[in-house]
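>>> My questions concern the predicted model and sequence given below.
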Amino acid sequence: MHKWLRYGMIFLCLVGFVFVRFRESALFYDPLIIFFKTDYQAQPLPEMETLKYLLNIALRFMIHMMLSLAILWLVFQEVGIVRFSLILYVAIFTVLLTVLTIMINNAGAESYRSLFYVRRFLIQPILIFILIPAFYYYRKANRP
């Protein structure tokens, strides 16, 4: 694949991340967006449809995962890296969505900060910013 075409496709994936971020309120059901923008420590969690919320979190995570896997393929062009990343994404998603569900069902003001960060990890493409340098370092360290 031509180098400039790869760069263009990486740019389009990044635009996808930006689009999801700036249209999040219109695209996804997330009553906690407004909640965490207020003085949330003194308030109970807002009423929400938990299943609908978790499905929207899952959809958003899957969109980020697909864009991230595309970027990893475009940057490294190694099936092993994409396969390992997919397994990692699925494992992290499973663990964090389970933790998020438990936290929502047992939410108290003392756990709001943890809820905020677990939710943040699920709705933001944070993992790609960890994986690219990690795989770059791995490649560099394992080249003769």
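On my side now, so go ahead.

>>> alpha carbons only for contacts and neighbour counts from here, please
Will do.

>>> could you pull out the helices for the chain?
Under the criterion DSSP state H, the chain contains helices at 3-22, 24-27, 32-37, 50-76, 79-105, 112-123, 126-141.

>>> Redo those helices as JSON lines? Include distance to P44 and mean neighbour count.
Below are those laid out as JSON lines (distance: least, CA to CA, whole Å; neighbours: other CA atoms under 10 Å):
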{"stretch": "helix 3-22", "distance to P44": "26", "mean neighbour count": "14"}
{"stretch": "helix 24-27", "distance to P44": "21", "mean neighbour count": "12"}
{"stretch": "helix 32-37", "distance to P44": "9", "mean neighbour count": "13"}
{"stretch": "helix 50-76", "distance to P44": "15", "mean neighbour count": "18"}
{"stretch": "helix 79-105", "distance to P44": "11", "mean neighbour count": "15"}
{"stretch": "helix 112-123", "distance to P44": "10", "mean neighbour count": "16"}
{"stretch": "helix 126-141", "distance to P44": "27", "mean neighbour count": "13"}
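
>>> Please name the nearest non-neighbouring residue to L27.
Residue nearest to L27 in three dimensions, not counting chain neighbours: V20, with 7.7 Å by CA to CA, 6 or more residues apart in numbering.

>>> put this beside the first:
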Amino acid sequence: MEERKNNRINRGLTVTVLVLMLFAVRAFEDKLFYDPFLSYFKNDYLGGPFPKYDGFSLFLGLGSRYWINTFLSVAIIYVLFKDRSLLYFTIGLYVFFFVLLIAAFFALLHFESKNAFLLFYTRRFLIQPLFLLLFVPAFYYQRRISKK
């Protein structure tokens, strides 16, 4: 009984540290990643043109931020569920969504220069750990249903 309690405490502390690391990525985003759209989307962006950007550097900045968030998110999911098959499934989802979102982002930049709103939300899924907020409840629900 005591060991189970300690295990829960350790899991809780580990998840807390990982979530704090996600917050740190957000807090230091302007220093860690190249993204001229950070300041662009903080202002009145619907009427103005897109900022000038270096496509390769932007890809690296968005990609590195996505994968750092992915690593931390997958670690949180693994700590919460301790299921290797779920871990591999989650990694597959993150890879799939990265390819889809990064292609959509650059296609919107290249072809849809008027649709800043869609670009904003596509970018948001690349730079924020939103999938974590979707996956944890879904996996918890799935686990609960499968135990019945």
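The structure has been received and is ready for your questions. Here the structure is a predicted model, which means the values were calculated and not measured.

>>> re the thing from before, give the contact list for the aligned partner of the residue nearest to L27 of structure 1 in structure 2.
Matched by TM-score structural alignment, V20 of structure 1 corresponds to V25 in structure 2. Contacts for V25 of structure 2 (CA atoms under 8 Å, 6 or more residues apart in numbering) come out as L32, R65, N69.

>>> can you tell me how far V25 of structure 2 sits from Y140 of structure 2?
26 Å (CA to CA, to the nearest Å).

>>> And D54 of structure 2, by the same measure?
According to CA to CA, D54 of structure 2 and Y140 of structure 2 sit 41 Å apart.

>>> cool, N7 of structure 2 as well?
19 Å.

>>> what's the answer for T122 of structure 2, then?
26 Å.

>>> Repeat that for V19 of structure 2.
V19 of structure 2 is 18 Å from Y140 of structure 2, by CA to CA.

>>> For Q43 of structure 1, find the nearest of the helices of structure 1.
helix 32-37 (8.6 Å; CA to CA).

>>> The closest one maps to which residues in structure 2?
Under TM-score structural alignment, the match for helix 32-37 of structure 1 is residues 37-42.

>>> In structure 2, which residue is most central in space?
P129 (2.8 Å; CA atoms, centre = their mean).

>>> What is the equivalent residue in structure 1 for that residue?
Checking TM-score structural alignment: P129 of structure 2 goes with P125.

>>> so its match touches H64, yeah?
Yes. Under the criterion of CA atoms under 8 Å, P125 of structure 1 makes contact with H64 at 5.7 Å.

>>> Find the residues that touch each one of the two.
F17.

>>> quick one: the match of helix 32-37 of structure 1 to structure 1 mean distance?
Per the superposition on structure 1, stretch 37-42 of structure 2 and its aligned residues are separated by 0.8 Å on average (mean CA distance after the TM-score superposition for structure 1).

>>> for that stretch, the distance to its chain's centre please.
Distance of stretch 37-42 of structure 2 from the chain centroid (CA atoms, centre = their mean, to the nearest Å) equals 18 Å.
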